[in-house]
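Trainee: Everything below, folded, please.
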Amino acid sequence: MKALSVAKTFASGLVATAIGGFMVLPGGAAAAEKAPSFTGQAVAAGLTSAQATWLQSEVDRTMARTGGTQIAPNRIQLEGAVVNIALPGEQQPRTFGTAAAACSNSTAPYGYFCAYKNVNYTGSYIAMYRCGKYKLPGWVNNGSYLNNQTPGTRGFFLNQYDVLYEGSSAPDSGNPYNWNPIWSIVPC
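Mentor: This is a model prediction of the structure:
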C-alpha cells in the first residue's frame, strides 16, 4: 500500500510532510494541525484579551461538565443541543459573526426547550432541540426556562442522583427557576 505524502511549508520556514493524516515535522515528531484559535477569533471580534481568556476558560469548564465540541468562541455543540456562553454583565451571548442561535433574544423557537442561567431569560443558555439528557454546567441560584416544544411534551428536571425533581409540560416557562437542585434536563 502506498502512503500519500504531501509537503507543506510553514511560516517559520519548516517543511512538514503529511502522511496518513498526521504532520510529520523534521526530526520525526508527529503533530496534528492545530484547530483555529477561538481566543484569537474573540479578540479579533472586539473582546479584550482578558475577556477572551475568561471566555475560553468558561468554555473549557463548561465542556468538562457537559461534553461537546467547541464550534465558536462562546458556543459548544452537543448532540441535540447547543450551549451559548454570555460574558459577565451581558444579557445575551454574542454571535461572533455567526447567525444568532436558537433561544437568543429571550425566545424559544417552536420545538425547543431553552434553559437560561439567569432570570428573565438572559445570560448563558442551552438550546435543546432533541430528546436526550443534558447536564447543566453547574448553574446555581435563580435562572429561567422556556419550554416551547409540541404542546403536552413533558420535560424533566433531574437532581444530582438522576432522580426526577420536577417536570414541565409544553408550553411552559419558569422565571425565576432555582437551578441549585437541578443537575440535568431531559427535554422530552
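
Trainee: okay, CA-based contacts and neighbour counts for the rest of this
Mentor: OK.

Trainee: Not including adjacent chain positions, what is the nearest residue to residue 83?
Mentor: residue 126 (4.4 Å; C-alpha to C-alpha, 6 or more residues apart in numbering).

Trainee: Can you get me a residue count around residue 81?
Mentor: Per other C-alpha atoms under 10 Å, the neighbour tally for residue 81 reads 21.

Trainee: Now do the contacts for it.
Mentor: Contacts here follow C-alpha atoms under 8 Å, 6 or more residues apart in numbering; on that basis residue 81 touches 126, 127, 128, 129, 130.

Trainee: Before we compare anything, build this one as well:
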Amino acid sequence: MNIIKPAALLVAATALLAGSTVAATAADSPDGTRVTATPDGTRVTSIQQTVDQVLAGHPKALKVTANEVKYDGMTATRAPKGKLGAQDLDCAYGHLCMVVKNTKFDYYKCQTWTVSNWTGDGPFTNNQTPGTVAKFFNKDGSVRWTSTAYEAGRATWDPIYSLRPC
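Mentor: Next up is the predicted model:
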C-alpha cells in the first residue's frame, strides 16, 4: 500500500486539537498548567504554543482559526466548548467526515492518511459521490472496515491506523 505521509501533520494537528501529542510527553505541572514536550523536545505550555510549533514544522499547513488547522486535503477542527456529536457533523458533498476525541476531521482528497491516537467512538458521514468506498485500516495495513457513500453512523476508532477516503 502506497501511503502518502502527511502523518506528522495529521498526528500533530490531532495532538494540538485533541490536547495530546504523539511521540511526546505531557504532564500537569504543580500549578495545573499543561506542559507538553513536542516531538522535537521543545517544551510548550499552551495550546497556542503547540499550534505555533506544528505550523512552524509544516509550512503547507494553515491555521484557519484558533481551533482549526487546514492541510491540502484535510481540515481538523476542535470543538471550542462541549462535545461534538452527530448533530455537529455537517459534511460537504464529496467529503468524508468524522469526530474523533472531540475533533472533527474533514477529508476531501483521495489519498491514504496515517492517523494516530484515535480511540473511542464517534459519528461519521461518508458524503462522497454515491458508491465511493472509504477504507479504514489496521496497524498491519489490512482493512478493518469500509463505508460506501452515502452512509452515516457511529464507528469505533480504535484501533484505526490509517484511512483512505476514496
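
Trainee: buried subset of the contacts of residue 81 of structure 1?
Mentor: Restricting the contacts of residue 81 of structure 1 to buried positions leaves 126, 127, 128, 129, with burial counted as 16 or more other C-alpha atoms under 10 Å.

Trainee: Dump those residues to CSV, plus secondary structure.
Mentor: Putting these into CSV (DSSP: H, G, I helix; E, B strand; the rest coil) gives the following:
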residue, secondary structure
126, strand
127, strand
128, strand
129, coil
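
Trainee: and the gap between the counterpart of the residue nearest to residue 83 of structure 1 in structure 2 and residue 149 of structure 2?
Mentor: In structure 2, the residue paired with residue 126 of structure 1 according to TM-score structural alignment is residue 105. The gap separating residue 105 of structure 2 from residue 149 of structure 2 is 17 Å, by C-alpha to C-alpha, to the nearest Å.

Trainee: Quick one: name whatever helix or strand follows the helix of greatest length in structure 1.
Mentor: With secondary structure taken from DSSP state H, structure 1 has its longest helix at helix 49-66. In the C-terminal direction, the helix or strand that comes right after helix 49-66 of structure 1 (DSSP states H and E) is strand 69-72.

Trainee: what packs against that following strand?
Mentor: Under the contact criterion of 3 or more C-alpha pairs under 8 Å, 6 or more residues apart in numbering; DSSP states H and E, the helices and strands touching strand 69-72 of structure 1 comprise strand 75-78.

Trainee: Report the aligned residue range of structure 2 for stretch 139-158 of structure 1.
Mentor: Alignment note (TM-score structural alignment): stretch 139-158 of structure 1 is matched to residues 118-137 of structure 2.

Trainee: now the most centrally placed residue in structure 1: how far from residue 114 of structure 1?
Mentor: Centroid check for structure 1 by C-alpha atoms, centre = their mean gives residue 76 as the closest residue, at 2.2 Å. For residue 76 of structure 1, the distance to residue 114 of structure 1 under the criterion C-alpha to C-alpha works out to 15 Å.
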